[in-house]
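> Below: sequence and its predicted model.
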Amino acid sequence: MKATNDLIVVGKMDGHLDEIMSGLEERDWNITHVESLQKIQRILHSSNDFLVGIIYLDASCLETLSSIEGVLNELSTRWIAVIPETLIKDASSCRMISRLFSGYHTISTDLEKLHQSLSHQHSFASLVLSHHDDDRLEECQDCHMVGASPSMKALYRTIHKVSTVDAPVFIRGESGTGKELTARAIHEESLRANAPFNAINCGALPANLIQSELFGHEKGAFTGASQRKIGIIEGAEGGTLFLDEIGDLPLDMQVNLLRFLENRTIQRVGGLKEITVDVRVLAATHVNLEEAVEKGTFREDLFHRLNVLQIKVPPLRERGDDIEILARHFFNKFASEKSIQVRGFTKESLAIMRLYEWPGNIRELINRIRRAMVMCEHSLIRPTDLGLERRQSASRYAESLEEARDIAERSVVMAALARNSFNIQHTARELGISRVTLYRLMDKHGVNRGNEAAGDKRDSRGGDSASPKVLHLSTVSKGR
């Protein structure tokens, strides 16, 4: 595994911290900045790639630090404290720092010493992962899953864990995120990989055919049943059964499915014999089953039977750093369909794709790219070929002069960030402003690493630590 000098820095920005971050940048650290201790869990929940981190402490932070001690202990990140010299004289502060941190430096510390401490901790942490994550990523690539963002790496790790057991898995995710691909990856990593993988979309079959499709039927069981039919469950013997859109399964069929999950036996329609079937059940849906249970449209006992293990497939808008990788992957995959002169994407197209919301997720990305490859009349695919330029410009209308200025200001900042791959230092230089001013503008317009284009529409999330050098995460946007 190739180690990168990714560093998370936690603390309220001031002159001291700015000087520390600038000095570490000059020593090739890629820094992600989080302003408050309360946001550590939110950021690291979506990115487990920070091997080392700094927490910039003062006396007012100690109470907060105590409240999140459990969170810090659960994380694999190795923390170094940067503290004022006065805290060293306080016994309780010293005990807490010794419990939670791998080392400490005072605010007036020599930057070279801090750099050496971080490098030392980073080297030790890298040893743990050097033969660990890469193997699992390669295995998931064999399952045709594309992406290296933090949310996808977390998904790969979860797939690896659940594939080693035989318990049911419930896969959550929006439409078009790749839930069936996730199910196939679980199957192909499991001991059942050489047995069948049978998938059925519970929402695509007429209600009167679902029972026959799932359980099979005997000859003469109903009009048109001219011969015995083996159902999808029985046909998956020894392998995996994937029930897609399980939320659309009618209530009467939910009873039959629950009986199978409890007893591992089925009865064909028109048959009397109990047939034992050895299959692992995976289920997926894009709807909220907890709400369906409350409304009475989904059985609570069946939900608990299916929801033993759970996987959340991230939407494309949470995978900003994967979008260019995915775009090029699908461009190469459908190369035979493109016009001969089309050779790739313009820089503007890649930037706009990263900023777009992608309500249709991977499915929408594939459709837009395939259409653009056929219809493009230039050597490079432009935003208009993807049908995104008009949507971006028309997504919001100003109702006042002040709002128009805000929209223009945000547009300029976002365009500059996209052109510079969200590198704060380069973006600030291009705009002719300081980094602190750029941080302020990003705060003002709700721009952050994991959710660049979302503004005040979604919760802020962390992103891949491998792209920009300094990314400001001080603002948590309002939820939907």
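Yep, that arrived. All of these numbers come straight from a predicted model, not from anything done at the bench.

> hey, let's count contacts and neighbours off CA atoms from now on
OK.

> Report the separation between the residue nearest to the spatial centre of the chain and residue 179.
With distances taken as C-alpha atoms, centre = their mean, residue 151 lies nearest the centre of the chain, 2.8 Å away. Shown here: residue 151 relative to residue 179, a distance of 14 Å by C-alpha to C-alpha, to the nearest Å.

> Next: residue 255.
From residue 255 to residue 179 the distance is 24 Å (C-alpha to C-alpha).

> of those two, who's got more company?
Neighbour count, other C-alpha atoms under 10 Å: between residue 255 and residue 179, residue 179 has more, with 26 against 14.

> so that one makes contact with residue 170?
No: Residue 179 is beyond contact range of residue 170, at 10.0 Å (criterion: C-alpha atoms under 8 Å).

> can you pull out the helices in the stretch 301-450 of the chain?
Remark: helices assigned in the stretch 301-450 of the chain by DSSP state H, counting those that start in this stretch are 323-333, 347-355, 361-375, 383-386, 389-393, 401-419, 424-431, 435-444.

> ok, second structure coming up, stack it against the first:
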Amino acid sequence: MPGRILIVEDEREMRAMLEKGLTRRGFTPRALASADEALALSAREDFDTVLTDLQMPGLNGLELCERIALNRPDIPVVVVTAFGSLETAVGAMRAGAYDFITKPVDLDALVFVLERAVQHRALREEVRRLRHVLGQEAGTRELLGKSPVMAQAYALIERVAEVDTTVLITGESGTGKEVTARTLHTQSRRRDKPFVAINCAAMPEPLLESELFGHVKGAFTGAQSARTGLFVQADGGTLFLDEVGEIPVGLQPKLLRALQERKVRPLGSNEEVDFDVRLVAATNRDLELAVEENRFREDLYYRLNVINIELPPLRSRGNDVLLLSQRFIEQYASRNGKRVVGLSPAAAQRLLLYGWPGNVRELQNCIERAVALTTFEQLTVEDLPERIRNYSSPRLIPEVADVSEMVTLEEVERRYIHRVLEAVGGSRTLAARILGVDRKTLYRKLERREEAPPKA
């Protein structure tokens, strides 16, 4: 990650060598001979990192570190010295240095340290910027994110919120489907009416039918009093059917009829009751595949999927991870009465690197745990769960030294298809979308290799 580097070195040959070497590596260096000049220039201009010699006439490297830490704490300082003792390193760190490197300088090692320092500063600035953004947006909406994929979702939500059209929200578990449903409700003309939610996977068919449609007294064993169903409870407002793909097949025709007729018949009753609701449904299942396998009625699927809002996984949302983290830090710090104000750059880097299979819900649990455990004002890497601290991005194609171990393009494609299918839980619709092909093309690729598609 190239950046602007302020070099402070009193030896002319060393200064020229550093300036030339870093320029070749893509950095933009500015070289000065004294710490006094560097202090004056850093007050007027912005640099990503300061690289300073330790032993210099006048103001030395340690004193320069201390001054920059006081006046420009946002700029990391890397100290170069010929005296590579532990005491010198400790002194540099105490003076505010970001890192320490010894002479003779190995250019590759120096570039590695400077890239880390530049990234450290960039992450610190991004965390600060996102905290500002969060402060501006506090209380304006439950959904949070600045990434392009979320901007598309926001635009669609705003377009459909004011109409009564049925919406199907899709996406992996933990991506915020219920939050999206509530946002649709609060931005609609029905906002002053009830928002009623039910998880369709949480109860057996008879109980789910009673919950949705209601029942009269004596309709079944244990029905000691009449109960109003959720369709009627939500009258005038929004009914949210979460995990709608789990509705039993036997109940699906009754749900379809209720949606078509805008009437429900409570269990045990001969009379129908009118209702007026805006229906929002959500699922993390591949409903198209469920239709093909006769596990979900096609006519009900099209009745639900009038408008589809697909929520992206957290791993595709870039710096939204940091924006959401800051929201959760403030939430749990306030709840626990702790002074925790943000993330350290190193912790932010680990959060950005991690794959988040559990999406926003997993991030929320991670931050809640970290806030509870930390003893600092910023969350550090040590506060994060072990799986996040030790996570490394998997290589799609491992490095091989032996030519005989290399594989064909066809084999690379086969492995990647299986990697994608595993990552999306076997959903061929989602896998095809990620791969940039249609479902039929994906089937053909699998069949050509005489492999059955993984079961969804």
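Here it is on my side, so go on. Being a predicted model, the structure only gives us computed values, none of them experimental.

> Now do the shared contacts for residue 179 and residue 170 of the first structure.
residue 284 (C-alpha atoms under 8 Å, 6 or more residues apart in numbering).

> The residue nearest to the centre of the first structure and residue 320 of the first structure: what is the separation?
For residue 151 of the first structure relative to residue 320 of the first structure (C-alpha to C-alpha), the value is 10 Å.

> Residue 148 of the first structure now?
10 Å.

> do the same with residue 46 of the first structure
For residue 46 of the first structure, the distance to residue 320 of the first structure - C-alpha to C-alpha - is 12 Å.

> Same question for residue 443 of the first structure.
Residue 443 of the first structure is 19 Å from residue 320 of the first structure, by C-alpha to C-alpha.

> Quick check: nearest residue in space to residue 324 of the first structure, chain neighbours excluded?
In space, and not counting its chain neighbours, residue 324 of the first structure is closest to residue 350: 6.3 Å by C-alpha to C-alpha, 6 or more residues apart in numbering.

> Give the aligned equivalent of that neighbour in the second structure.
Under the alignment (TM-score structural alignment), residue 350 of the first structure pairs with residue 348 in the second structure.

> my guess is its match meets residue 122, correct?
No: between residue 348 of the second structure and residue 122 there is no contact under C-alpha under 8 Å: 10.6 Å.

> Show me which of these two is the more surrounded one.
Comparing residue 348 of the second structure with residue 122 by other C-alpha under 10 Å, the one with more neighbours is residue 348, at 23 against 18.

> quick one: that one from residue 394 of the second structure, how far?
Taking C-alpha to C-alpha, one finds residue 348 of the second structure at 19 Å from residue 394 of the second structure.

> Please apply the same query to residue 89 of the second structure.
Taken as C-alpha to C-alpha, the span from residue 89 of the second structure to residue 394 of the second structure is 34 Å.

> Neighbour count: those two, which is higher?
Neighbours per residue (other C-alpha under 10 Å) separate residue 89 of the second structure from residue 394, with residue 89 holding more: 20 against 8.

> coming back round to it: neighbour count: residue 148 and residue 320 of the first structure, which is higher?
Counted by other C-alpha under 10 Å, residue 148 of the first structure and residue 320 do not tie: residue 320 has more neighbours, with 23 against 17.

> Now name the helix or strand holding the aligned partner of residue 295 of the second structure in the first structure.
Matched across to the first structure, residue 295 of the second structure falls on residue 297, judged by TM-score structural alignment. For residue 297 of the first structure, there is no helix or strand it lies in under DSSP states H and E.

> what about residue 297 of the first structure, neighbour count?
15.

> Okay, strands next: where are they in the stretch 201-350 of the second structure?
214-215, 227-228, 238-242, 263-264, 273-274, 278-283, 307-310, 342-343 (DSSP state E, counting those that start in this stretch).

> of all these, which lies closest to residue 16 of the second structure?
strand 342-343 (37.4 Å; C-alpha to C-alpha).

> ok, and what's touching that closest one?
So strand 342-343 of the second structure is contacted by 127, 326, 329, 377, 378, 379, 380 (C-alpha under 8 Å, 6+ apart).

> returning to what we had before: now the match of residue 295 of the second structure. Nearest residue, chain neighbours left out?
residue 251 is the one closest to residue 297 of the first structure (C-alpha to C-alpha, 6+ apart), at 6.9 Å.

> what's the counterpart of the one you found in the second structure?
Match for residue 251 of the first structure (TM-score structural alignment): residue 249.

> What's the local residue count around that match?
When neighbours are counted by other C-alpha under 10 Å, residue 249 of the second structure comes out with 14.

> what do you get for residue 223 of the first structure?
When neighbours are defined as other C-alpha under 10 Å, residue 223 of the first structure has 7 of them.
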